[in-house]
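**Student:** just the structure for this:
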Amino acid sequence: MKELWLQRPFRWYWLGLFLSGLGDQMGWMALSWFVMERTQSPVAMGGIIMAYMLPAVFAGLVAGVLLDRYDRTKLIVVDNVGRGVIFFGLVALLQMEQVPRLLVYILVVCAGILSPLSSAGAQTLLPRLVPKKELLVKANGVMESQWQIVYMLGPAMAGVLIGWIGPAHVLILNAASFFVCAFCFSRLPRQLIAHQVQDQEASSGSAAKKVGPFLRSLLADMRVGYRYLFGRKEMLLLVIFTFLFNMGYGPVEVALPLYANKDLAAGPVGLGMLWSSLAGGALLGSLLFTAVRWKLATGVTLGGIIVLWGLATLPLALFTRLEVAMLAMGIAGLSFSPYNILYRSYLQNHVPDHLLGRVMTSIRTITGTGMPAGAAVCGVLIPVLGVRGLLGAGAAACILTGLLALVLLRGLDQQESLAVDQRGGDSLQPVGQEGVELGEERKA
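**Tutor:** Okay, the predicted model is just below:
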């Protein structure tokens, strides 16, 4: 571990992502609070979330290609400088007497389009910064711990700062963190990424002159991923239930600021405590889950997790005490954290390595729309059901979805492996035992 921290490039990398992540956590909480104060519109709050997340999901398809063709460090710097300018612009727009919502949405969409350059780019850059395999494992462990710390500290710090200096100034701090991140990545030694640029320089130049073939190849790769997914019934069911689970999370994302402010009368500090409780529970849940040998079937476990999330968040609709809400959020985090571990491991074990990127990207365009879709629906339903009514409806929907998943996902571990017919490019066909790439021993 000491050898890792002695490497200056890694220290710049860690510092940039830590400050940017911390600023982003505070910034999004401040933005939702600012929009709530300035517009008093749940629809606007849901729209902001959807305007950021949906473009990020679909822009990721192109971001991966750009990161393979151009200097990854420069793309990360461009993203952070661009989003820093955007958040400064949001502060200015939200200060106006009549908030121009359309312009706010446009800026948020632009921020969402840029964001995959850093979220995906940072992951692809790390192996170049830490080429030793034994150190790379430790580096990934350090980065995972960093994100968990950010998720725990960010909301709590935001709650205190919003009450102290106001949401506008917290947004300014978020914008500044992007510029600091850009500076940190600009300090990475050129020789670490020079060979990437040299390898891709010719291909990127020719691609720029042949836009049509580039787009056709991109669409063809996307089609392979979708055809593989839709050819596997059990995997498709898993993706659908993950979409519904993400959608069921939408009420919490949209209603929690209103719940903390009106029902709990806890203000931004209380909101930060609720989010930190969720993050703390998730951290504890992931540590406990990885420490035990899990024997239940994957499908049963995933369905049970969805049910537990619904049961854990139900008290938010029934009680208006901060300590009860914090306990509920902590239990919710504890219950849902194993979901991503099992879900990703299942896909990695059942999708051939040469298709994993395309299949995962295709799946992300489906599951990634769940939360913003849920947030948008909730923005419309809050005036009808009220904040607590919406939270109760979301909890009930998760319970019912989880019970259905318990039945339909029971055969998840027994599904048949499929391979791509290399002659047809993107056609799929079942393969016999001699052609199965993921054997029985690889099942989750």
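
**Student:** switch to C-alpha atoms for all contacts and neighbour counts from now on
**Tutor:** Will do.

**Student:** after the one helix or strand V57 maps to, which helix or strand is next? Please name it.
**Tutor:** Element membership for V57 (DSSP states H and E) is helix 42-69. The first helix or strand that comes after helix 42-69 along the chain, using DSSP H and E, is helix 72-94.

**Student:** to check against the first, give me the structure of this:
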Amino acid sequence: MTEPAAPRWSVFRNGDFRLYGAARFLTGLAYQMQAVAVGWFVYDLTRSALALGLVGLASFLPAMLSALITGHVADTYDRRLVTAIAYATLAAADLGLVAIALSGTGSIWPIYALVVVIGTSRAFANPALQALLPTLVPRPLFGSAIAWNASLWQSASILGPAAGGFLYMLGPAAVFGAAAASFALASALVVAIRFRPAAVTERPPVTWATLSAGLSYIRSQPVVLGAISLDLVAVLLGGATALLPIFAAEILHVGPLGLGALRSMPAAGAVVTAILLAYRPLERHAGQRMLQAVAVFGLAITAFGLSTSLPLSMACLFVTGAADMISVYVRQTFVQGETPDAMRGRVSAVNTVFIGASNELGEFESGTLAALVGAVPAVVAGGLATILVAVLWGRLFPALKGRDRLLPAE
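**Tutor:** Coordinates of the predicted model:
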């Protein structure tokens, strides 16, 4: 059986998928509101690019250090409950940020401590939730489910920054409170999913072999390894998200609303592309399209770094989101569609670390480089490096470049 030529709206007839999608939308909304508020709050307190970079590092390190454990948990316990508990913890962390904002303290370290809690909770939630999706829909609708799920997430990523910027005018506590409510509701929705996994009669022992099985599997799959590492290196070098408060305040001269608009643009490009992919999925040359999309991403980031116009900057970020969505669509289909279910949590955990490295660790890299050479040179250099990476990966991973279909025939 092969994937159908066109996806169907019938994926939304699945009640579990609707609950799953609603939870993803709410958490996407919460993550983006949270990111806008934390970024602006930290920059408002410190006026430091390095401080913004440390936010990304504090969020990424827990995912990196706990990846083998979180993947094992996702493959051993009920993925619904693991996700729900993680979202409830995220809600509690946001309530802690509310308390800090209302206290008026000028100390930055309590914020970093709660960002670590947030990063740890996401480290448990992401692989469990990613591994859950393929069990909720039949394989012929899996490509459609990936695209629609991505469009829901990116739609939230459009609304989230704008809502965060608007609410921030009422104070950071308002944003963190709204994020806490969203996470709490998402936790309840995940618990309500009717799908129940088969009872685990014997839990696998916690050994290095079982913990590292995800890494071993990825190393044995050159297409998956190439796709994951390409996304890691490209976004690590070309990401500019952490520096958006600097561009908004010092280069484009806009306030929190302008920052929210800038943060919304990549998601706007991504959601348009995701909907197009849902209706017209990639039929051929999947590997080449991924490499081309990464090159376009780097070109758009370079143009953004050179721009001093708000409309042009927004357009460049829109293109980065569209290009990144193609890369994400191909990578997620490879990772979730071809991995055996018994190992899907561990592989998703490793994938989550790579995503975190390309985003949160990329924020640390961007903030550190900007502190040394300035925000504009840091972004431009990263964009040019990303273009070179797309060319290099085509040579290092010929299996990825030559990959034609997204999913092999069953």
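
**Student:** before we move on, the earlier item: other SSEs contacting the helix holding V57 of the first structure?
**Tutor:** Helix 42-69 of the first structure sits against helix 8-39, helix 101-114, helix 116-129, helix 191-209, helix 233-258, helix 356-367, helix 370-385, with contacts defined as 3 or more Cα pairs under 8 Å, 6 or more residues apart in numbering; DSSP states H and E.

**Student:** next, the angle helix 72-94 makes with the third one.
**Tutor:** Read that as helix 116-129 of the first structure. Between the axis of helix 116-129 of the first structure and that of helix 72-94 there is an angle of 150 degrees, by axes from the mean of the first three to the mean of the last three Cα atoms, to 10 degrees.

**Student:** relative to the whole chain's centre, how far out is the next helix or strand after helix 116-129 of the first structure?
**Tutor:** Sequence-wise, the next helix or strand downstream of helix 116-129 of the first structure (DSSP H and E) is helix 133-165. Centre-to-centre, helix 133-165 of the first structure and its host chain are 14 Å apart (Cα atoms, centre = their mean, to the nearest Å).

**Student:** using the three-state scheme, assign A419 of the first structure.
**Tutor:** strand (DSSP: H, G, I helix; E, B strand; the rest coil).

**Student:** hmm, it is touching H354, no?
**Tutor:** No - applying Cα atoms under 8 Å, one finds A419 of the first structure not in contact with H354, separated by 10.2 Å.

**Student:** which one's more surrounded, the two?
**Tutor:** Neighbours per residue, other Cα atoms under 10 Å: of A419 of the first structure and H354, the larger number sits with A419, 20 against 9.

**Student:** now that one: how far from E234 of the first structure?
**Tutor:** To E234 of the first structure, A419 of the first structure is 15 Å away according to Cα to Cα, to the nearest Å.

**Student:** JSON lines please, covering the helices and strands packed on helix 42-69 of the first structure and showing distance to K74 of the first structure.
**Tutor:** Listed next are these as JSON lines, based on distance: least, Cα to Cα, whole Å:
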{"stretch": "helix 8-39", "distance to K74 of the first structure": "13"}
{"stretch": "helix 101-114", "distance to K74 of the first structure": "13"}
{"stretch": "helix 116-129", "distance to K74 of the first structure": "10"}
{"stretch": "helix 191-209", "distance to K74 of the first structure": "10"}
{"stretch": "helix 233-258", "distance to K74 of the first structure": "33"}
{"stretch": "helix 356-367", "distance to K74 of the first structure": "23"}
{"stretch": "helix 370-385", "distance to K74 of the first structure": "29"}
